[in-house]
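[1] quick check, what structure comes out for this input:
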Amino acid sequence: MGQFENFYITTPIYYVNDKPHIGHAYTSLICDVTARFMKLAGKSVRFTTGTDEHGQKVEKAAKAKGMQPKEFTDEVSVSFRKLAELMNFQYGDFIRTTEERHKKAVIALWNRLEERKQIYLDSYSGWYSVRDEAFYQESELIDGKAPTGAEVEWVKEESYFFRLSNWQNKLLELYENQLNFIFPESRKNEVVSFVKSGLTDLSISRTSFNWGIKVPGNHKHVIYVWVDALTNYLTSVGFPNTEDEKYKRFLETDNSFNVHVIGKDILRFHAIYWPAILLAADLPLPKQIAVHGWWLNEGEKISKSLGSIIDPTGLAQEFGVDQLRYFLLREGSFGQDGNFSKKNMISRINSELANNIGNLVQRTISFLHKQCSGIVPAVDRNLLKSDESLPNCKAILDQVMDHLLKYEFNHIILLITNISSEANAYIDKSAPWTLSRTDRERMNLVIYKLLEYIRIIGTLLQPIIPKSAEMILDQLQIPREKRDLKSLCKTCVSLGVTLTKPTPIFLRFDVREEK
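    Presented below is the predicted three-dimensional model:
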């Protein structure tokens, strides 16, 4: 896998004008699973998320509820923390842009840009979308609206500008020279095309509202919400203290890899504005911007107005957290839009989790109890080596890591379910119930091999469905320190230990109950 020891992965910080939906859960899930795999691989990992709490949209949303902006953001920010807790996301830092440490980072970044003559005061006139918190050129409008479908308004006010146009060629060099800086390739092509069409300087302050971080030395201006929000990636590693151990480890060392995972709707901010700002401020760049697609609801675009928003909390409560995690990773193909369907979700849970993996664990350990009183039998190691080969752990691990670096979680899951299918087929082929009467030594070997299959499956499932994988490995009594990826090819199920009776891990769902 990648030649790095330190791994820094971030979600975008989520805008708090409304409660979290399936898109927020999916982005965080991608980061969580990747971070967990990296930890299991022995990397030093930092995973951050948080909430973006400034801007005109938040100010309007708070006013509509008759609340002060800070009171409103305190309330909504909690809902994102609760979602992260419910979905079992193991983030290391949750950043709120209303925190003092973040304000210091934003002001320090502004000052760096100003010192380097990258900011100037002028006046702005043009089309602005409050919903997107974004400026659009006339040529980008479609039927008088933003490309996203958002309403736009003509804005004319004094503004500070960032000299974005100065960095056009440097950005194109970056895209060309830094392998997979924008991933997947289709998104890179989109960005390159936009940058080649010509960049204009970016308005980075507003005077028509108050809810935000004030421009140093000119408090009638509020710093543009995207400059504010993007800075969170620096805040989390201790900026403006560039001597901070986290900053040095995750941004400055040669053996570090840092990636921003985002949805395709915020590509321009992350792949154009953010690297240009970092280049202008002489600060380290991310190694990658990884861009995933959107989720459709039964083939239709998710829309708040149409009532088709998918609530991850309700789904997790109905089907289980691990089941939801599994489905989103199994059904989604990174970079493309995914289609959410309850029918498909139930089908995946039943066929792949309950009937395949769950059944393998249940029938193997039940048979162990029936024939060996639950005691893992002694086997001849030489016989084990000369018998049909177990899964090749080294080859599996190489494949998993190759898929992981391309965010191909559906391929990783397919690899795991195929191992389980092989194990179930091995049971049927070996017929240990017949061997129990004719060849006990051979029966013991079959049981042990099946336990090894399950250990491999349980180990690889840990980042994907953590609690269920833990149940599997607990039933095998695998020591916690031997559940990492380095142990995958070295550890074996201990001989002679008594395993507890199997506990069902995955419940089946009745499709007929769902409309």
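
[2] switch to C-alpha atoms for all contacts and neighbour counts from now on
    Fine.

[3] in the chain, which residue sits furthest out from the middle?
    What lies farthest from the middle of the chain is Thr438; by C-alpha atoms, centre = their mean that is 51.0 Å.

[4] OK, contacts around that one?
    Not one residue lies near Thr438 by C-alpha atoms under 8 Å, 6 or more residues apart in numbering.

[5] and for Ile427?
    When contacts are counted by C-alpha under 8 Å, 6+ apart, Ile427 is found next to 446, 450.

[6] quick one: what helix or strand has it in it?
    helix 409-430 (DSSP states H and E).

[7] next one: the helix or strand following that helix to chain centre, how far?
    Where DSSP H and E defines the elements, the next helix or strand beyond helix 409-430 is helix 432-438. Helix 432-438 has its C-alpha centroid displaced from the chain centroid by 47 Å (C-alpha atoms, centre = their mean, to the nearest Å).

[8] buried residues in helix 432-438?
    Pro432 (16 or more other C-alpha atoms under 10 Å).

[9] now do stretch 185-199
    Result for stretch 185-199 [16+ other C-alpha under 10 Å]: buried residues 187-188, 191-192, 195, 199.

[10] just the residues you listed: which are in strands?
    Residues of the buried residues of stretch 185-199 located in strands (DSSP state E): none.

[11] one more, please, to line up against the first structure:
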Amino acid sequence: MAEPYYITTAISYPNGKPHIGHAYEAIAADVIARFKRLQGRDVRFQTGTDEHGLKMAQKARDLGIEPKQLADEMSQHFIDMCHALNVRYDVFMRTTEPRHHEASQELWRRMEASGDLYLDRYEGWYSVRDEAYYDESELTGGEGEERLSPHGTPVEWTVEESWFFRLSKYADLLLALYRDHPEFIQPDSRRNEVMRFVEGGLRDLSVSRTSFDWGVKVPGSDEHVMYVWVDALTNYLTGLGFPDESDEFSKWWPADLHLIGKDIVRFHTVYWPAFLMSAGLALPKQVFGHGFLLNRGQKESKSLGNVTDPLDLAERFGVDTLRYFLMREVAFGQDGSYSPEAIVTRANAELANSFGNLVQRVCSMIFKNLDGQLTAFTRTEADEALLAAVQSGCSQLANEFEALNFSAGIEAWMKAVFACNAYIDEQAPWALKKTDPERMGAVLLCLFMAIRDLTIAISPVVPAAAAKVLDQLGVPAGERDLVALGDAGWYEHRVATGEPLGQPSPAFPRLELPVEEG
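    Below you'll find the predicted structure:
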């Protein structure tokens, strides 16, 4: 029986349409999910939208509509984004669903049963944009200047009755978690930040609001709605059927990976594990906080007029091209930059010129010079060396992807692609056609084997283009996993079928540099 793997993205706040950051996280999670499936894991991939909170209520009021109408309209944009970017989720969780209210209220009851909730009065700084509370020491500005959160968002002084969670009770348990399980928060820089925050002391957390009613009702206190982060984080349980802790729940929980942006690491690595400890539930195995994508080195903002619609990029350059660029260009976990020029340059150099051209040349020569026939052939030392280099590149890609080092994994894969191109130049099958046709055939068929493995290895990143190439190679759908890499048995079976290779069509077309807008 396949080992389960449960991965989640952060659920997106749908008070605006998806931006490039949402696309980046969704694509990265999809790459991980597809990679795990190639390893033979039984994968469950969940994403969704976080539809409650003051920010949504205010946006709906500004538009003159009900919050639920806004949530329905905007969440569809995130569903559409996933479909357009070939993000193959298993569950799309919306926090306005009745089952989610039930799950959130059950988590609340369990925290209450642990003695971790009490009623008091909250006075302090709150950022509507972040949906977060901040200590005075964390703010910037003052003496007549606008007070801002650590993320540069406006804060307002808030006074209201509130339920509090005894977060302070969990400081030592959290620090022990970070020390004993350094893999829990990744990358290391994020873990160090969180440890410093917790070591500085934890205050109890306000976990309900009375100043608006767009949210999950607090059990037994209908005038209170839950703090949006209690509700939002619970989505990871709701999608598994909680509070029904059936075999399905036991199979998938705890989550293997919460993939999130670095700006919400505190919620996932301080509040969330404390809530789960209080409720007597297992903790997720890992939280990974990725970096931000910058537009030509600048953070996107509406005021700068540089906000990018990821679907425009996908339509302009191709879905697989965008997916490849985002995983290749940026060291995962760090901030990175993108521009149309960078996308075109990277895609042409690697996908079109190096790999795409290799596939097209080899398949075309097999079609023209061998009538598309695949036959058994005797390998030389040079052939064995090439196949070993390809096997090494694919193995390194798998090892790096396992550690979420996508750019390093693709770099290793590219070295194997370069080895194939060097081999074809050295062996010169076009010259062998005249002097040694048998050797020409061996060279082309050796490259055919290499291309098949390289295509499977990169398929989590460029699934549509990889499927097109594998279809052209005649690789059965059930034989496109990492287990089969380096196994010559599939090739012998392919030869035995006698099915010829058809005329190939390019899977990775060259792109044109965008025209400068004057």
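
[12] tell me how they score on TM after superposing.
    Once superposed, chain against chain, the TM-score is 0.96 (TM-score structural alignment, normalised by the length of the first structure); 506 aligned residues with a C-alpha RMSD of 1.5 Å.

[13] now the residue in the second structure that the residue farthest from the centre of the first structure lines up against: how far from Ala428 of the second structure?
    Superposed on the second structure with TM-score structural alignment, Thr438 of the first structure falls opposite Thr435. Distance of Thr435 of the second structure to Ala428 of the second structure, given as C-alpha to C-alpha, to the nearest Å: 11 Å.

[14] likewise for Trp413 of the second structure?
    23 Å.

[15] quick one: stretch 72-91 of the first structure to chain centroid distance?
    With C-alpha atoms, centre = their mean, you get 15 Å for stretch 72-91 of the first structure.

[16] likewise stretch 300-318 of the first structure?
    Using C-alpha atoms, centre = their mean, the offset of stretch 300-318 of the first structure from its chain centre is 19 Å.

[17] what's the answer for stretch 136-154 of the first structure, then?
    Counting by C-alpha atoms, centre = their mean, stretch 136-154 of the first structure comes out at 30 Å from the chain centroid.

[18] cool, and stretch 134-153 of the second structure?
    32 Å.

[19] show me what counts as buried in it.
    Using 16+ other C-alpha under 10 Å as the burial criterion, the residues of stretch 134-153 of the second structure that qualify are 139-140, 147-149, 153.

[20] equivalent analysis for stretch 119-134 of the first structure, please.
    119-120, 124, 127-132, 134.

[21] of all these, which comes closest to Asp282 of the first structure?
    Ranked by distance to Asp282 of the first structure (C-alpha to C-alpha), those are led by Ile119 at 14.2 Å.

[22] I'd like to know how many residues surround Phe212 of the second structure.
    Number of residues near Phe212 of the second structure (other C-alpha atoms under 10 Å) recorded here: 13.

[23] helix, strand or coil: sort out the corresponding residue of the first structure for it for me.
    Under the alignment (TM-score structural alignment), Phe212 of the second structure pairs with Phe209 in the first structure. For Phe209 of the first structure, the assignment made with DSSP: H, G, I helix; E, B strand; the rest coil gives coil.

[24] surely Phe209 of the first structure meets Gln56?
    Yes. Contact criterion C-alpha atoms under 8 Å: Phe209 of the first structure and Gln56 qualify, at 6.5 Å.

[25] the strands in the stretch 51-200 of the first structure, which residues?
    93-96, 119-129, 134-136, 153-162, 182-183 (DSSP state E, counting those that start in this stretch).

[26] make CSV from those strands and add distance to Met401 of the first structure to it.
    Converted to CSV, the strands of the stretch 51-200 of the first structure look like this (distance: least, C-alpha to C-alpha, whole Å):
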stretch, distance to Met401 of the first structure
strand 93-96, 25
strand 119-129, 41
strand 134-136, 37
strand 153-162, 40
strand 182-183, 17
